[in-house]
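> what follows is a protein structure lacking sequence information:
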């Protein structure tokens, strides 16, 4: 599916540590079209800052929701203040993502630190296919 702009709702927001956030967005059409490795860009047009969208790489994709575990820096700080139910503008899916073709029998995923969290969606898809 080509990238599009949609409204999503903050379904869940948990500040786990001062610099660690769990964010779950309710966006059924977007969640259905996301592939492992793709990302979305989130912005709250009711705010002046940040003006540019914040990229989010989902670590969990469900039927109607996408969730992400985020390291909070200056660019992501505004996400920690969003109340549940708050609408946000989401652009996506963005990026090429990963494709598991029918020939794949096994996969090896190697990563270090939080940068590897977006690979969880690939692992989840591989497990669902029993690879």
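Received, thanks. Note that the structure is predicted; figures quoted are calculated from it, not measured. Numbers count the residues shown, from 1 in each chain.
> going by C-alpha atoms from here, please, whenever you check contacts or count neighbours.
Will do.
> so which strand or helix has residue 24?
Element membership for residue 24, per DSSP states H and E: strand 20-26.
> who are the packing partners of whatever helix or strand comes next after that strand?
Downstream of strand 20-26, the next assigned helix or strand under DSSP H and E is helix 28-33. In terms of contacts (3 or more Cα pairs under 8 Å, 6 or more residues apart in numbering; DSSP states H and E), helix 28-33 is packed against strand 65-71, strand 87-94.
> hmm, back to that, what does the strand holding residue 24 rub up against?
Applying Cα atoms under 8 Å, 6 or more residues apart in numbering, the contact partners of strand 20-26 are 8-16, 64-72, 80.
> another one to put next to it:
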């Protein structure tokens, strides 16, 4: 059972983030777009943190975040956007949907490791 779900249409980015998190004690699942992310969430009730790109085919990260808030309201799931998008209006839209945080790529794992661990611990998952 995973406690973190990494959602990105770039297999390289998924691998970088998932590998870093795994090496630092997280149980990680991956998805290649928002639809796949929702599928993974529905099949793994242990996921407490979603780290997602915004721009993806089939279903983007913000649309997925909105669906998570609608369909999984009975679960504590934190959502972090990891994206090249640094548009204030897009960040506000994310916040209004229920996105927990926003990280602009490139991914610097060491800088966010502590806060990611806290999100998983606060949610009741080991990290």
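Received the coordinates, thanks. Computed from a predicted structure; not experimentally measured.
> overlay them and tell me the TM-score.
After superposition, the two chains reach a TM-score (TM-score structural alignment, normalised by the length of structure 2) of 0.27; 69 aligned residues with a Cα RMSD of 5.4 Å.
> what subset of the contacts of strand 20-26 of structure 1 is buried?
Taking 16 or more other Cα atoms under 10 Å as the criterion, what is buried in the contacts of strand 20-26 of structure 1 is 8-13, 15, 65-70, 72, 80.
> which of the residues you listed sits closest to residue 125 of structure 1?
residue 66 (14.1 Å; Cα to Cα).
> do I have it right that that closest one meets residue 39?
No - counting by Cα atoms under 8 Å, no contact exists between residue 66 of structure 1 and residue 39, whose distance comes to 10.2 Å.
> give me the buried positions along stretch 18-25 of structure 2.
18, 20, 21.
> now swap in stretch 111-119 of structure 2 and tell me
Applying a neighbour-count criterion of 16+ other Cα under 10 Å, one finds 116, 117, 119 buried in stretch 111-119 of structure 2.
> element containing residue 29 of structure 2, please.
Assigned by DSSP H and E, residue 29 of structure 2 falls within strand 28-31.
> I'd like to know which elements that strand is packed against.
Strand 28-31 of structure 2 is packed against strand 4-7, helix 11-23, helix 34-43, with contacts defined by 3+ Cα pairs under 8 Å, 6+ apart.
> so which of the ones you listed is the most packed in?
strand 4-7 (a mean of 28; mean count of other Cα atoms under 10 Å).
> wait, is residue 121 of structure 1 part of a strand?
No - with DSSP: H, G, I helix; E, B strand; the rest coil as the criterion, residue 121 of structure 1 is located in helix rather than a strand.
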